[in-house]
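**Student:** pasting a predicted model and its sequence here:
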Amino acid sequence: MDLRLFQADVARLFNTSEDTITGWENGRSKPQVHFYPHIIDFLGYVPFEVSEEILGGRIKAFRLTRGLSQKKMGKLLSVDGSTICSWETGQTIPYKRMIEKIVKILDNEAT
């Protein structure tokens, strides 16, 4: 994609500094999760792969595309951020009532 934008232009679009954009471009830093929705919108596609075939992947994809940290996603579901992490990595599986709550949130946001 060649939009002929300068780093200053992109920085203004993302409400951040030119140094931040340079860091992303050079791989010295990664965008914070709250920038992800803007990046996805800017690029026109999701620049990361997450397997949505499993619940943990669906949770992670939902969270990242909305710019939510694990802590903020945890607040949405009334659990700790570390619980979200363990679900996303497959270390643990939510109990049945929580799965129903998660699926309801994921499905409601998709419509």
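**Tutor:** Ah, there it is.
**Student:** could you use CA atoms for every contact and neighbour count after this?
**Tutor:** Will do.
**Student:** which residue ranges of the chain form helices?
**Tutor:** Secondary structure of the chain (DSSP state H): helices located at 7-14, 18-26, 36-43, 55-65, 70-77, 81-88, 96-110.
**Student:** packing partners of the second one?
**Tutor:** It refers to helix 18-26. For helix 18-26, the elements it packs on are helix 7-14, judged by 3 or more C-alpha pairs under 8 Å, 6 or more residues apart in numbering; DSSP states H and E.
**Student:** could you list the buried residues of the helix it packs on?
**Tutor:** Gln7, Ala11, Phe14 (16 or more other C-alpha atoms under 10 Å).
**Student:** packing partners for it?
**Tutor:** Helix 7-14 packs on helix 18-26, going by 3+ C-alpha pairs under 8 Å, 6+ apart.
**Student:** got another, please set it beside the one above:
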Amino acid sequence: MSSDTYNIQIEVETQYIEEQSLPEQDRYVFAYTITIHNTGKLPARLLNRHWVITDANNRIQEVKGEGVVGEQPHLNPGEQFRYTSGTMLQTPVGSMQGTYQMIADDGVEFDADIPAFTLSIPRTLH
């Protein structure tokens, strides 16, 4: 399978949601905005997501499901899809990583890796 035929690039931006967080109750809410770019040669649809969310105490949550934010976006080469979602941690710092299961228009299924990214309240990490 040629990597330039099936190629999805993922960009992530994160934000701490202070107004929804309750640090005194170990509740830290974060938003993340994902931009999915189809940099491959074939159109592809996002079928499923798989997230691994780890907090600073090494508690791991796994999230699996169809699509993202209720959609299974179909991206032609050069197109992108952007969405915002969120998660809650019991610690002020954590990380997320995962995969999107994709299917190209030729029927080939492949995974698009979501590189690990950090969730942290402001002024916690340098």
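**Tutor:** It's in. In this text, all values refer to a predicted model and were calculated from it rather than measured experimentally.
**Student:** what would you report as the TM-score here?
**Tutor:** Here the superposed chains carry a TM-score of 0.26, computed using TM-score structural alignment, normalised by the length of the first structure; 54 aligned residues with a C-alpha RMSD of 4.5 Å.
**Student:** most tightly packed of the helices of the first structure?
**Tutor:** Counting by mean count of other C-alpha atoms under 10 Å, helix 55-65 has the highest mean neighbour count of these, with a mean of 20.
**Student:** got the angle for that one vs helix 96-110?
**Tutor:** Per axes from the mean of the first three to the mean of the last three C-alpha atoms, to 10 degrees, the angle that helix 55-65 of the first structure makes with helix 96-110 is 40 degrees.
**Student:** quick one, helix 55-65 of the first structure and helix 70-77 angle?
**Tutor:** Using the same axes, to 10 degrees: helix 55-65 of the first structure against helix 70-77 is 110 degrees.
**Student:** show me what helix 55-65 of the first structure is packed up against.
**Tutor:** Helix 55-65 of the first structure packs on helix 36-43, helix 81-88, helix 96-110, going by 3+ C-alpha pairs under 8 Å, 6+ apart.
**Student:** just to revisit the earlier point, just the buried residues of helix 7-14 of the first structure now: which is nearest Gln70 of the first structure?
**Tutor:** Phe14 (21.6 Å; C-alpha to C-alpha).
**Student:** could you measure the closest one against Leu43 of the first structure, distance?
**Tutor:** 12 Å (C-alpha to C-alpha, to the nearest Å).
**Student:** then Leu55 of the first structure?
**Tutor:** Separation of Leu55 of the first structure from Leu43 of the first structure (C-alpha to C-alpha): 26 Å.
**Student:** check Gln70 of the first structure too.
**Tutor:** In terms of C-alpha to C-alpha, Gln70 of the first structure sits 24 Å off from Leu43 of the first structure.
**Student:** could you do Ser86 of the first structure as well?
**Tutor:** For Ser86 of the first structure, the distance to Leu43 of the first structure - C-alpha to C-alpha - is 30 Å.
**Student:** now do Lys101 of the first structure
**Tutor:** Distance, Lys101 of the first structure to Leu43 of the first structure, by C-alpha to C-alpha: 31 Å.
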